[in-house]
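Trainee: Give me a 3D structure for the following:
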Amino acid sequence: MNRPIWTLPLSENTIVKLKKQGFKCCEDLIDLPDGTSHLKGFVETENEIREMLKCPQSKTASELDTNRDCIATFSKGIDDLLNGGVQLGQLTELTGAPGSGKSQICMQLCVAVQIPSCFEGLEAEAIYVDTNSNFSRHRLTEMMDAFLGHVSKVLSKPNEFKGANINLLKSLTTASMLDKIHRIKMNDLNHLYALYDVIEQHPKVKLIVVDSFVMPLYTVENSLKKNALVHNALDLLLGIAHKHGIAVVLTNDLTTVVNEKEAEVFPALGETFAHRVHYRLLLSKIPNIPNGYTALLKKSMEHERSAARFLISTEGVRDLQRIE
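Mentor: The predicted structure is shown next:
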C-alpha cells in the first residue's frame, strides 16, 4: 500500500504545493532519481528529507504498551508483574484484606513518583485521596528518609553525576517531598471532581491514589445508586488517566460470597468493576514470615496469572528475597 503524501511531517501549504506538482504518494518521490529535490526549500537538509521518506518501523500493540512510562514500587517482583511498574494512563487496583499492604504500596508509590529524571524517574507529584484515614505523614517520612539515604550513598561515589544533577538531588528533603503529595480527605465519590482543580494547580501530578475506593460506598444502601456512583467515578478517573497521562491506583477490600456449597472471598464491587481496571493485584500476608507478603496478579494486559513475594520494612516496600 502506498503512503499518502499528506502523512509527511510538512505544513499543509507545502503538501498542497507538492500535490499541484503531481505528487500524491511518497513513493512518487522515492521512485524518481531526483525525487527528493522537489522537497528542497521546504526542509533544511537532504538527510532530513530521506528520513521523512523512510517507511516507519512497524510495532505491535504489545510493543507500544511496553514503552509507557511507569512508577516503580521498589519491589522488582511486583514491578515485573505490572510490566515494569504502575503504568501511567492506566488504572491499577490493589485488593486484599486489612493489613495486606495496600496503603503501604500506595505511599511507596508517592515517594517513587518523585524520583529525579537523572535517576530515570518522573520527577513528578502525587494526589492521595484518603477515604479511610490510612494516609500517614510519619510513614511517608520513614520511606523518604530511606530513599534519601540511598541517594546519599550514590552521590558519595566519584564521577557518578554531573554537578547540576548533584545540586538537584541535594535540594531534595523530606519536607520538600511531602509538599509534593497533595492529600484530599474525602468520604463521597461524587467529590472526586475536585481532582480537576488540583491537577490544574499542580500540573506535574503523575499519580492519583484513591485509598480506599470502596470505603465511601459502605454507607450507600441503594444498589442502583451505588452502581451509578462506581461507574461515574471510574469514568472520571479513566478520563483523567488518559487525558493527562496519570497513573491511577485504587485500593479495594475483600468480601465474602456464600453459595450453596461454600463461602468464597472476592474483591468487593464484583466482576463489573474488575472489567474497568487494567491491572488487579491481590495482596495477602505470608504465614510464618514476619513482614512477608504476596502479590498475586489477577488481571493484566501482558502477563498470565503469577505472583511475587515482597517485604514491608521500616524503609518501605522491598523484595523479600533481597532482605533475607
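
Trainee: alpha carbons only for contacts and neighbour counts from here, please
Mentor: Fine.

Trainee: Can you get me the start-to-end distance on stretch 131-140?
Mentor: End-to-end distance of stretch 131-140 (CA to CA, to the nearest Å): 17 Å.

Trainee: meant to ask about stretch 184-201
Mentor: So stretch 184-201: terminal residues 14 Å apart, CA to CA.

Trainee: buried set for it?
Mentor: 184, 186, 187, 189, 192, 195, 199 (16 or more other CA atoms under 10 Å).

Trainee: how far away is the second one from residue 211?
Mentor: Relative to residue 211, residue 186 is positioned 10 Å away (CA to CA).

Trainee: Next: the fifth one.
Mentor: Spatial separation of residue 192 from residue 211 under the definition CA to CA is 12 Å.

Trainee: try the first one
Mentor: If you measure residue 184 against residue 211 using CA to CA, the figure is 10 Å.

Trainee: Mutual contacts of these two, please.
Mentor: Counting by CA atoms under 8 Å, 6 or more residues apart in numbering, the contacts common to residue 184 and residue 211 are 128, 129, 130.

Trainee: Isn't the last one up against residue 185?
Mentor: So that's residue 130. Yes. The pair residue 130 and residue 185 passes the contact test of CA atoms under 8 Å, sitting 4.9 Å apart.

Trainee: For the stretch 51-200 of the chain, which segments count as helices?
Mentor: Here the stretch 51-200 of the chain has its helices, by DSSP state H, counting those that start in this stretch, at 61-66, 76-81, 102-112, 137-155, 163-170, 174-179, 194-201.

Trainee: here's the other one to compare against:
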Amino acid sequence: MSRVSLDTFPFSPSQLSVLHNSGFNFAEDLERISPSDLAEELECTIEKAHDILKIYKAFSGKESKQDSSEISQQFKEVQLSHKFQSTSAWELLQHHASMPTIPTLCEELDTALGKGIPFGTITEFCGSPGTGKTQIAMQLCLAVQLPAFHCGESPEAVYIDTEGSFMPDRVEAMAKSLVSSIPECPSIEVLLSRIFVFRTHTHTTLIATIKSMTQFLQSHPNVRLVVVDSISACLRHAFTNDGQQRMRIIHDIGSSLQNIARQNNVAVVCTNQVTTKPFPSSSTASSSSSSSSPSPPSPSPLPFGTSQSGEARLVPALGDSWTQSVTHRIALKMCLDPSTQLPIRIATVLKSPVSVFSLSIPFVITEQGLRSASTMELSSIQTLSPTPHSPRSPPKTSQRISSPIGDE
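Mentor: From the prediction side, this is the model:
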C-alpha cells in the first residue's frame, strides 16, 4: 500500500515546513500522536499542534468518536437556539433582481447569465487552449471595478495564476480601452493596483492559497472577485495512483471556494481545461450487438461535440467531483468566419440555473478585450493571435448548437 504524503493535505506552507523539518512526511506519522506529543516534537504551542491534527483528521476521514459527539452536540444546540425562518419566492426574486453582477462586456452573454457574473457562486469558463479563457478572466478583474455596475466601493480582485498566464501588459491594454471609453472609469494605475496576483506552481501551494483566502479577504474587504486560472492545471496529473485521494482533494477545493463565495459574497470565477473522454462508437456498438432485441438508445451528443473518429468527446477536466461545485459553466470554442477568415469564438452555456441549456453566443477577442460579435463589424476586428482552424459558419444570433469546443 502506497504511503500518503503530507503534501497532499491542505496544510499552510508554514505548517508543512515545520512538519517536514521535524521528520513528519507521511500521513501515518500523525496517525497515533497526541497534540501534546506533537507540540513537543514540533517545538510549537499545543494550539498549533491541535490545528494540525484537526486538519489531518478531517482530511483523512479519521475523526474520533469524541469529535463526532461534539458535532452532534453542536447540532442539538443549533436546533434549540436557531429560529428557522422561510423566505417567499417573490422576496428571493426581488433580492436577486436588485443584486449587482460583474459584466462580461458581451451583452448577449450577460443576458444569458441573468445580467452577468453573479456573486456568491462559482462560474466556470472551460475550453481548449486559445479559446479566450484567460482573456475573459483578466477582463473581469477590470470590469468588476467599473463604477456603473455598482460592485462595491473601490472594488478589488484576486487572481490566482496556476499557469503563468497572467500578462500585466495585456491587462494594461484592456484598461486603456476602458479608461478612454468610460468617463468615470478609474485610472490605469488604480485599476491595476486593485488586482492582487498569487502565483502557484503545485497543487500544494494552490490548496494553501485557497485555504488562506478567507483570512486575506478579511484584511481586504473590498475584494469582490476571486479568479483561479486554471483550476485544473495543478490537479489533472496529481495523485494518478490514488483516485480516491484525488477526488477528496478536488471536492475539498470546490467546497472551500463555495464557502469563500457565499460567506464573503464574492464572485468566484475559474477557468478549466478540457480532456478527452472515450465513448463507444456506433460501429463498435452495432458489431457487439448480436441479439435481435433493440439496443438501448445511445447517449445524446454533448455540446462539446465528438472527435472525427466519433469515439471520444471533449469534456471539462476534473470530473463530477468538480462539476458539482460549479453553478454556472460556459464552454468556449473557436471557429473561422467564412467570409472574412477571421477567428470568432462561441460561448455555450452548459450549466446555469438562470439560462437555457446550450444557449450559444458568438463573441470576439479584440485589442480592447472581450466584445459581442453581433455588434461589431467582423472585417474591422483586430484579433489576437489568430489560430488556423477549418472554416465554420458562426451563428449570427444566440441559438442552440451542438458543436466541438475546438477543432483539435
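
Trainee: returning to what we had before: now, which of the shared contacts of residue 184 and residue 211 of the first structure lie within strands?
Mentor: If you go by DSSP state E, those have 128, 129, 130 in strands.

Trainee: what's the matching residue for residue 307 of the first structure over in the second structure?
Mentor: Using TM-score structural alignment, the partner of residue 307 of the first structure in the second structure is residue 360.

Trainee: Would you convert the helices of the stretch 51-200 of the first structure into CSV that also reports distance to residue 15 of the first structure?
Mentor: Formatted as CSV, those follow (distance: least, CA to CA, whole Å):
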stretch, distance to residue 15 of the first structure
helix 61-66, 29
helix 76-81, 45
helix 102-112, 45
helix 137-155, 51
helix 163-170, 43
helix 174-179, 49
helix 194-201, 37
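
Trainee: Against the first structure, what's the mean shift for the longest helix belonging to the second structure, could you check?
Mentor: The residue-count maximum for a helix in the second structure (DSSP state H) belongs to helix 243-264. For helix 243-264 of the second structure, the mean distance to aligned residues of the first structure following superposition is 1.0 Å (mean CA distance after the TM-score superposition for the first structure).

Trainee: For the counterpart of residue 120 of the second structure in the first structure, the count of nearby residues, please.
Mentor: Correspondence of residue 120 of the second structure to the first structure, assessed by TM-score structural alignment: residue 89. Neighbourhood size, residue 89 of the first structure [other CA atoms under 10 Å]: 24.

Trainee: Kindly report the same for residue 233 of the second structure.
Mentor: Residues near residue 233 of the second structure, counting by other CA under 10 Å: 20.

Trainee: and if you look at residue 241 of the first structure?
Mentor: Residue 241 of the first structure: 21 neighbours (other CA under 10 Å).

Trainee: Can you give me the distance of the residue mapped onto it from the second structure to residue 174 of the second structure?
Mentor: Alignment note: residue 241 of the first structure maps to residue 261 in the second structure; criterion TM-score structural alignment. Note on residue 261 of the second structure: its distance to residue 174 of the second structure, by CA to CA, is 26 Å.

Trainee: same question, residue 56 of the second structure
Mentor: For residue 56 of the second structure relative to residue 174 of the second structure (CA to CA), the value is 44 Å.

Trainee: you'd agree the match of residue 307 of the first structure is up against residue 350?
Mentor: No. Counting by CA under 8 Å, residue 360 of the second structure does not reach residue 350; the two are 9.0 Å apart.

Trainee: out of the two, which sits in the busier spot?
Mentor: Taking other CA under 10 Å, residue 360 of the second structure and residue 350 do not tie; residue 360 has more neighbours (26 against 18).

Trainee: Give the closest residue to that one in space, chain neighbours not counted.
Mentor: Nearest residue to residue 360 of the second structure, sequence neighbours excluded (CA to CA, 6 or more residues apart in numbering): residue 348, at 4.1 Å.

Trainee: Confirm that the one you found sits in a strand.
Mentor: Yes. Assessed with DSSP: H, G, I helix; E, B strand; the rest coil, residue 348 of the second structure lies in a strand.

Trainee: so where in the second structure does stretch 197-216 of the first structure end up aligned?
Mentor: The alignment places stretch 197-216 of the first structure over residues 215-234 of the second structure (TM-score structural alignment).

Trainee: So the match of residue 120 of the second structure sits against residue 239, correct?
Mentor: No. Using CA under 8 Å as the test, residue 89 of the first structure is too far from residue 239 to be in contact (9.0 Å).

Trainee: show me the contacts for the alignment partner in the second structure of residue 130 of the first structure.
Mentor: Residue 130 of the first structure maps onto residue 161 in the second structure, with residues paired by TM-score structural alignment. Contacts for residue 161 of the second structure (CA under 8 Å, 6+ apart) come out as 197, 198, 199, 200, 228, 229, 230.

Trainee: Endpoints of the match of stretch 197-216 of the first structure, how far apart?
Mentor: First-to-last residue span, stretch 215-234 of the second structure, CA to CA: 23 Å.

Trainee: Report the buried residues of it.
Mentor: Quick answer for stretch 215-234 of the second structure (16+ other CA under 10 Å): 217, 222-234.

Trainee: Could you do stretch 310-324 of the first structure as well?
Mentor: 310, 311, 312, 313, 315, 316, 317, 318, 319, 320.

Trainee: What is the end-to-end distance of that stretch?
Mentor: 11 Å.

Trainee: Same question for stretch 360-371 of the second structure.
Mentor: 15 Å.

Trainee: Then stretch 46-59 of the first structure?
Mentor: Terminal residues of stretch 46-59 of the first structure are spaced 27 Å apart (CA to CA).

Trainee: How about stretch 196-207 of the second structure?
Mentor: End to end - CA to CA - stretch 196-207 of the second structure spans 17 Å.

Trainee: corresponding residue for residue 253 of the first structure in the second structure?
Mentor: Per TM-score structural alignment, residue 253 of the first structure is aligned with residue 273.

Trainee: Same question for residue 108 of the first structure.
Mentor: Counting by TM-score structural alignment, the partner of residue 108 of the first structure is residue 139.

Trainee: what's the burial count for that match?
Mentor: Residues near residue 139 of the second structure, counting by other CA under 10 Å: 20.
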